[in-house]
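[1] Attaching a predicted model along with its sequence, questions to come.
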Amino acid sequence: MGENGTSKCYQYPTYPSMDVVSAELGQPQGGSKCYDDDGRLKRTGTVWTSSAHIITAVIGSGVLSLAWAIGQLGWVAGPAVMLLFSFVTYYTSALLSDCYRSGDPCTGKRNYTYMDAVQANLNGIKVQICGFLQYANIIGVAIGYTIAASISMVAIKRSNCFHEHGKQDPCLVSSNIYMIMFGVVEILFSQIPNFDQISWLSIVAAIMSFTYSTIGLSLGIVQVVANGKIKGSFTGISIGVVTPMDKVWRSLQAFGDIAFAYSYSLILIEIQDTIKAPPPSEAKVMKRATIISVAVTTVFYMLCGCMGYAAFGDAAPGNLLTGFGFYNPFWLLDIANAAIVIHLVGAYQVYCQPLFAFVEKRALQTWPKSQFITKEITIPLGSTKSYNLNLFRLTWRSIFVVITTVISMLMPFFNDVVGFLGALGFWPLTVYFPVEMYIVQKKVPKWSTRWVCLQLLSLACLIISVAAAAGSIAGVVSDLKVYKPFKTSY
């Protein structure tokens, strides 16, 4: 997701898609025409490129569940909860951006990743817990993206079936073959080193995100006009449509869905690492980028979620574009779902890069003389280009994709998985660690007013995360009662 710098500056290799100390590579130290103060290629990011990266990361498949989430909470609590999450996300992101450099905000040592920042400010068991949660969240996101992509591919197949045979035909389709197809594509793409550094990736992902989100929004508006009224209620889905206990669990799960839609803390530091050197400090630029992107995202989410709820009321589908509240125009639904698949192919790789880098770096440190891990086989791709195939990268990344694909086939519940992922990552990664790092970085006195307020914020978000996780787990348990692994069709 980073900037490539000037073409006249030689890019030192960073195999295996990991951050390597510049001195180990013999790079020049200190600033120069081509290099920043840490010996890396000059960063060229601005407030606008950073905003684009954040919007690309945030506006993803999570937007599709927002109509359902607002439907569980109603016209009052739904938008209020969304505004609450947007404020918390902005505030904790601002805290996290202050942790990009250790010490002086303009000249201090850079932390290139989220884990680097945690290690620089915290220690011991907290670092290990953060690492576990980060990588568990990445695995969960990979599973969630596989499920979402397969559901969109199934939706394309079913929409064409409905168009040919009418709505009376159930048009049942198994998602298994589509998950396998998505997995094969991801195995191929996972062999591209430094996939997250491809400069045009964010542009393509942003276009795809806005394409399917805008189509969902437009179809919602058209449906409201066709209905001649705004559906929904102040308190959300009615008792009777669901049981009182289901109403509680669904409302809690809605919190997780909204949290997932705002999740991007894991890659905030990486985005900040693309910003050009001070002045002004990267933290100031990142804070401006954060407020711009969170404001744009919130407005967009409000429109998509509220219009979906206004169009369907209590019947708002868990996935706005695959729940078949909309049937026509079928070709527009096909475009939207194809855009989702294209977006998720790239997003899967971007989110998995930190895990890929971690495993490959550990393997290189543990077995530095192993030919299996270090040897690269040069494959010519023409007269001037070649590809370096690494057997360890090929083996381990392929195994990872296969495992996430199989788990997705065993548990293909989009809404429940999205809600659980949102709950799993929200408190620890979006709130707790940024708050704790900020307290250490700024030396906030214990029991001072600011310290107490930060701890109360963290505690409140912990309660929300636990409640949302409980709601999502209850949803999974309910789904498993009627689901048959590898056999159920949609």
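    Structure's in. What do you need?
[2] When you work out contacts or count neighbours from here on, use the C-alpha atoms and nothing else.
    Fine.
[3] Check the gap between the closest residue to residue 363 other than its chain neighbours and residue 289 for me.
    Excluding the flanking residues, the one nearest residue 363 by Cα to Cα, 6 or more residues apart in numbering is residue 373, at 7.2 Å. For residue 373, the distance to residue 289 equals 39 Å [Cα to Cα, to the nearest Å].
[4] still on that earlier bit, would you quantify the distance from the residue nearest to residue 363 to residue 355?
    For residue 373, the distance to residue 355 - Cα to Cα - is 16 Å.
[5] looking at this, residue 378 is in a strand?
    Yes: remark: residue 378 belongs to a strand, assigned using DSSP: H, G, I helix; E, B strand; the rest coil.
[6] Please report the distance of it from residue 195.
    Residue 378 is 18 Å from residue 195, by Cα to Cα.
[7] With neighbour numbers in mind, choose between those two.
    The neighbour comparison of residue 378 against residue 195 (other Cα atoms under 10 Å) goes to residue 195, with 18 against 11.
[8] So which of residue 373 and residue 289 has more stuff around it?
    residue 289 (24 against 17).
[9] Mind giving me the packing neighbours of the helix or strand hosting the more buried one?
    Applying DSSP states H and E as the criterion places residue 289 in helix 282-312. Packing partners of helix 282-312 (3 or more Cα pairs under 8 Å, 6 or more residues apart in numbering; DSSP states H and E): helix 47-58, helix 66-97, helix 201-227, helix 268-272.
[10] next up, a second structure to put side by side with the first:
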Amino acid sequence: MEKGIVNDAKGGEHERQGTLWTATAHIAAAVVGSGVLALAWTVAQLGWVMGPLVILGFFWVTYYTSTLLADCYRFPDPITGTPNRVYIDAVRCYLGPRNVFLCGLAQYINLWGTLVGYTITASTSMIAVKRANCFHRNGHGARCDASGSTFMVVFGLFQLVLSQLPSLENITWLSVVAVATSFGYSFISLGLCAGKWASHGDFRGTLAGTDNGSPGDKAFNVLLALGNIAFAYTFADILIEIQDTIKSPPPENKTMKKATFYGLVLTTIFYLLLGCIGYAAFGNDAPGNVLTGFGFYEPFWLVDIGNICVIIHFIGAYQVFAQPIFARFENYIAGRFPEAKFIHKTYYVKLPLTDFGSLSFTLSKLVLRTIFIMFTTLVAMLLPFFNAVLGLIGALGFWPLSVYFPVSMHMAQKKIKRGQPKWIMLQGMSLLCLLISLAASIGSVQDIVHNLKFAALFKTVY
């Protein structure tokens, strides 16, 4: 077989040209996202001792389980076996059809939850741009309220249009723009935090973190912080897809393990810098989102640029996460109703003043995608709580996708029997991560319920 050409599990061939460095870049780009905006608040809940230690703990668990998952790219042997091009195919080969259903359920819940989080985050950044300009014109004490629900509707309308464009998931520039903007707002956030810290010169914060409110509130905020860190580290659901781009020799799993180490080390260093510098800058008053919490008023233009990067990133990234959901559901209903014109008949519309030619669509694509995006926007409008939603998404996705399935596939691959020392170690780690995910889910749900008591329906005002 030619170098760089691989036969996949479905019998087809595809060419791979990825290297250690391209895989490292993909991993860093996949991990770095909106979770970085909550890191200062997260460290503030945990304090100077537990904050960095928890970040390092999530790094170690994510790296270790990622190496196990990298060995499951091929079946049954990690070097000579048949490749699996997507995560769920690896689960099917190693664990059987029952686990495929559970894996798919976890993946698609995580994908949809991410869309809700993107809608909330993009709308809060839109609000922040409007308010930053208002504060700059009228002073920091001015009343600069803005409706979050209005901006969520605007964001949803963008997605309604983008969802109808053909093959959006294959447009290369979309990923390039998403990567550039995600690193843009991440480094702007780091620079603003460093500037604020330098401006007052104090090393703020405490060893145990915030102590505002009752001990119960403190405990729930700690649990919510764990969910935020889990969200910031979750990328297992696309690890197999990244590995599928790597050429061999050397074996893909060896290259992927190195890329995972380099990518996660770079990301963890960045997380520690942003979380710790942000905490040193703000202390126990760290905002939930460093770009929209108005810990910074000036330079207003830099805050605007950071938030515009967030908006652009999520306008494109929304479709990257939505397209797999669309494809799975549309393929399912097409198979169930092979003769239905509503599903299969294609219509063409000429786009004026463009070079795209005709836009093709089916009525099912138009109607079902519109309903899906409207429902997602509605849920975001009902739950417009940045930290709580990020924590819940992270808690729901971390254990099953990053720990349980990689550990279970590794034990099946290596034929590790119940009661063996490694079985006990792996199951103990999985149980601990399950408990952390459950605890983080409880903290996130409690925060959502608490905030709903003070929220007016469809009148989210910042």
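    Now that the structure is in, tell me what you want to look at. Computed from a prediction, not measured in an experiment: that's the story for all the values here.
[11] quick one: TM-score?
    Put the two chains on top of each other and the TM-score (TM-score structural alignment, normalised by the length of structure 2) is 0.94; 457 aligned residues with a Cα RMSD of 1.9 Å.
[12] count of neighbours near the counterpart of residue 144 of structure 1 in structure 2?
    Aligned by TM-score structural alignment, residue 144 of structure 1 pairs with residue 117 of structure 2. Neighbours of residue 117 of structure 2 under the rule other Cα under 10 Å: 30.
[13] so who does residue 117 of structure 2 touch?
    Residues in contact with residue 117 of structure 2 (Cα atoms under 8 Å, 6 or more residues apart in numbering) are 380, 386, 389, 390.
[14] and it, how far is that from residue 154 of structure 2?
    Noted for residue 117 of structure 2: a distance of 15 Å to residue 154 of structure 2, by Cα to Cα.
[15] Equivalent analysis for residue 103 of structure 2, please.
    From residue 103 of structure 2 to residue 154 of structure 2 the distance is 33 Å (Cα to Cα).
[16] what does residue 41 of structure 2 give?
    28 Å.
[17] Could you do residue 374 of structure 2 as well?
    Residue 374 of structure 2 is 11 Å from residue 154 of structure 2, by Cα to Cα.
[18] likewise residue 461 of structure 2?
    Counting by Cα to Cα, the gap from residue 461 of structure 2 to residue 154 of structure 2 is 15 Å.
[19] How is the nearest residue to residue 381 of structure 1 once chain neighbours are set aside classified with respect to secondary structure?
    Excluding the flanking residues, the one nearest residue 381 of structure 1 by Cα to Cα, 6+ apart is residue 387, at 6.7 Å. The local conformation at residue 387 of structure 1, judged by three-state DSSP, is strand.
[20] Report the contact partners of residue 387 of structure 1.
    378, 379, 380, 381.
[21] Now, of those, which are buried?
    With neighbours counted using 16 or more other Cα atoms under 10 Å, the contacts of residue 387 of structure 1 contain no buried positions.
[22] what's the closest of those residues to residue 77 of structure 1?
    Proximity of these to residue 77 of structure 1 (Cα to Cα) peaks at residue 381, which lies at 56.1 Å.
[23] what does stretch 296-313 of structure 1 correspond to over in structure 2?
    Counting by TM-score structural alignment, stretch 296-313 of structure 1 corresponds to residues 266-283.
[24] swap in stretch 195-215 of structure 1?
    Using TM-score structural alignment, stretch 195-215 of structure 1 pairs with 168-188 in structure 2.
[25] Can you name the residues in contact with the matching stretch?
    29, 32-34, 36-37, 162, 302-303, 305-307, 309-310, 312-314, 316-317, 319-320, 323.
[26] mean deviation of stretch 109-119 of structure 2 from structure 1?
    When structure 1 is superposed, stretch 109-119 of structure 2 averages 0.7 Å from its matched positions, counting by mean Cα distance after the TM-score superposition for structure 1.
[27] Show me which residues of that stretch are buried.
    Neighbour-count burial for stretch 109-119 of structure 2 [16+ other Cα under 10 Å]: 109, 110, 111, 112, 113, 114, 115, 116, 117, 118, 119.
[28] Now the second one: which helix or strand?
    Following DSSP H and E, one finds residue 110 of structure 2 within helix 97-138.
[29] any idea which helix or strand comes after that helix?
    Beyond helix 97-138 of structure 2 toward the C-terminal end (DSSP H and E), the next one is helix 148-162.
[30] So which elements touch that following helix?
    helix 97-138, helix 300-336, helix 363-382.
[31] post-alignment, that helix versus structure 1, mean distance?
    Mean deviation for helix 148-162 of structure 2: 1.2 Å (mean Cα distance after the TM-score superposition for structure 1).
[32] and the direction of that helix versus that of helix 300-336, what angle?
    Put simply, helix 148-162 of structure 2 runs at 50 degrees to helix 300-336, going by axes from the mean of the first three to the mean of the last three Cα atoms, to 10 degrees.
[33] gap between helix 148-162 of structure 2 and the chain center?
    20 Å (Cα atoms, centre = their mean, to the nearest Å).
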